[in-house]
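Colleague: Sequence and computational prediction follow.
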Amino acid sequence: MPRQIIEKLINEHVSIQTHKEQLLLLKDKIVAYENELSTCRRKISALADVICHLESEIHNLKLKNRVLNEKVESLHNANPHGHRCRHCGSIKLKRMGGEPHKIFGDIGIVDTFFICLDCEKESVITIDILK
């Protein structure tokens, strides 16, 4: 009978040792998962910073795009450079056309014809198209 008790104790001891080894393996896995979770959290934080930076960059690009669109529209305007009527000084001019300057046309100087929308008189403005 004592032999049976000893065998039982040995079996229990082996069983406890096996459980201990399994628990140590589980503990190692938990430590590994916690390390991986910590790494993932750092990556999430870094990605959140990147997203914030990209959103800011998108906002700035939209502002630049708006400014450039306004500039394009102003260049399509009849009087984009704000020339003034030679008769009344108004800037409400409508471009009617142009032709090379009689003397300096070869170097890019153009006589541009405008009609003033206030006094309805014509103004000829000499423009250097190379500028």
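Modeller: Noted; the coordinates are in hand. Computed from a predicted structure; not experimentally measured.
Colleague: going forward, measure contacts and count neighbours with C-alpha atoms only.
Modeller: Fine.
Colleague: What are the boundaries of the helices in the chain?
Modeller: 2-76 (DSSP state H).
Colleague: And the residue nearest in space to the middle of the chain, how far from Ile51?
Modeller: Centroid check for the chain by Cα atoms, centre = their mean gives Ile58 as the closest residue, at 2.6 Å. From Ile58 across to Ile51, the span is 10 Å (Cα to Cα, to the nearest Å).
Colleague: same question, Cys116
Modeller: 52 Å.
Colleague: who's more crowded, these two?
Modeller: Using other Cα atoms under 10 Å, the more surrounded residue of Cys116 and Ile51 is Cys116, with 22 against 12.
Colleague: Find the nearest non-adjacent residue to the more buried one, please.
Modeller: Leu93 (4.5 Å; Cα to Cα, 6 or more residues apart in numbering).
Colleague: Take this one as well and set it beside the first:
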Amino acid sequence: MPLKIIEKLIEKYGPINAHKEQLLLLKERIIAYEDHLSECRIKSAASADVIRNLEYEIRYLKLENNVLQEKIERFHHANIEGFQCRYCGSVKLKRKGDKPHKVFSDLGIVDTFFICLDCGRESVLTINTLEKLY
């Protein structure tokens, strides 16, 4: 729109060379700025696409991370042997830790502590670690 105004002024005041030169310089600047503006719009659109792709990738990685965290948690607290809670009989046990048996530790006997996810009580199970070797 400013270009049309400048062109009208050039046509209207054509004989005045000093103003004509200034208006022509101004016209050239406006054209250069419009070109620069269109380049910036193109770059802005491309940047918006990159941002959308990165946001999608971040969401995907967060979901994948949550799935992997759940797998790690299940693996870490797995009740592979199928032990049962001594109070309610549930197999939903979370391993809390273990320590050598007070009397039979020399024989490879270990007391393993579990928390029942159903009743919330702690169960201590005595495990012979040497049996796993054979």
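Modeller: Received it, and whenever you're ready, just let me know what you need. It should be emphasised that the depicted structure is a prediction, and the values quoted were computed from it without experimental measurement.
Colleague: Now the TM-score, please.
Modeller: Aligned and superposed, the two chains score 0.54 in TM-score terms (TM-score structural alignment, normalised by the length of structure 1); 99 aligned residues with a Cα RMSD of 3.9 Å.
Colleague: Around the residue nearest to Cys116 of structure 1, count how many other residues there are.
Modeller: There are 26 residues near Leu93 of structure 1, going by other Cα under 10 Å.
Colleague: That one is in contact with Phe113, isn't it?
Modeller: No - look at Leu93 of structure 1 against Phe113 with Cα atoms under 8 Å: they stay out of range, at 9.5 Å.
Colleague: Can you work out which residues contact both of those two?
Modeller: Both Leu93 of structure 1 and Phe113 lack any common contact, where contact means Cα atoms under 8 Å, 6 or more residues apart in numbering.
Colleague: The residue located most distally from the centre of structure 2 and Gly82 of structure 2: what is the separation?
Modeller: Going by Cα atoms, centre = their mean, the residue of structure 2 most distant from its centre is Pro15, 66.5 Å out. To Gly82 of structure 2, Pro15 of structure 2 is 101 Å away according to Cα to Cα.
Colleague: Ile127 of structure 2 too?
Modeller: Taken as Cα to Cα, the span from Ile127 of structure 2 to Gly82 of structure 2 is 13 Å.
Colleague: higher neighbour count, the two?
Modeller: Ile127 (16 against 11).
Colleague: ok, the more buried one to Ile5 of structure 2 distance?
Modeller: Ile127 of structure 2 is 93 Å from Ile5 of structure 2, by Cα to Cα.
Colleague: To what extent is Cys85 of structure 1 buried, counted in neighbours?
Modeller: Counted with other Cα under 10 Å, Cys85 of structure 1 comes out at 23.
Colleague: That one: what's it in contact with?
Modeller: Counting by Cα under 8 Å, 6+ apart, Cys85 of structure 1 has contacts 91-93, 116, 122-123.
Colleague: Kindly report the same for Ile127 of structure 2.
Modeller: By Cα under 8 Å, 6+ apart, the residues touching Ile127 of structure 2 are 109-112.
Colleague: so who does the residue nearest to Cys116 of structure 1 touch?
Modeller: 78-79, 83-85, 114-117.
Colleague: Can you tell me what Leu3 of structure 2 aligns to in structure 1?
Modeller: If you follow Leu3 of structure 2 across to structure 1 using TM-score structural alignment, you land on a gap.
Colleague: hmm, back to that, tell me the counterpart of the residue nearest to the centre of structure 1 in structure 2.
Modeller: Checking TM-score structural alignment: Ile58 of structure 1 goes with Ile58.
Colleague: picking that back up, please determine how far the residue nearest to the centre of structure 1 is located from Ile109 of structure 1.
Modeller: Ile58 of structure 1 is 41 Å from Ile109 of structure 1, by Cα to Cα.
Colleague: got it, and Asn60 of structure 1?
Modeller: For Asn60 of structure 1, the distance to Ile109 of structure 1 - Cα to Cα - is 38 Å.
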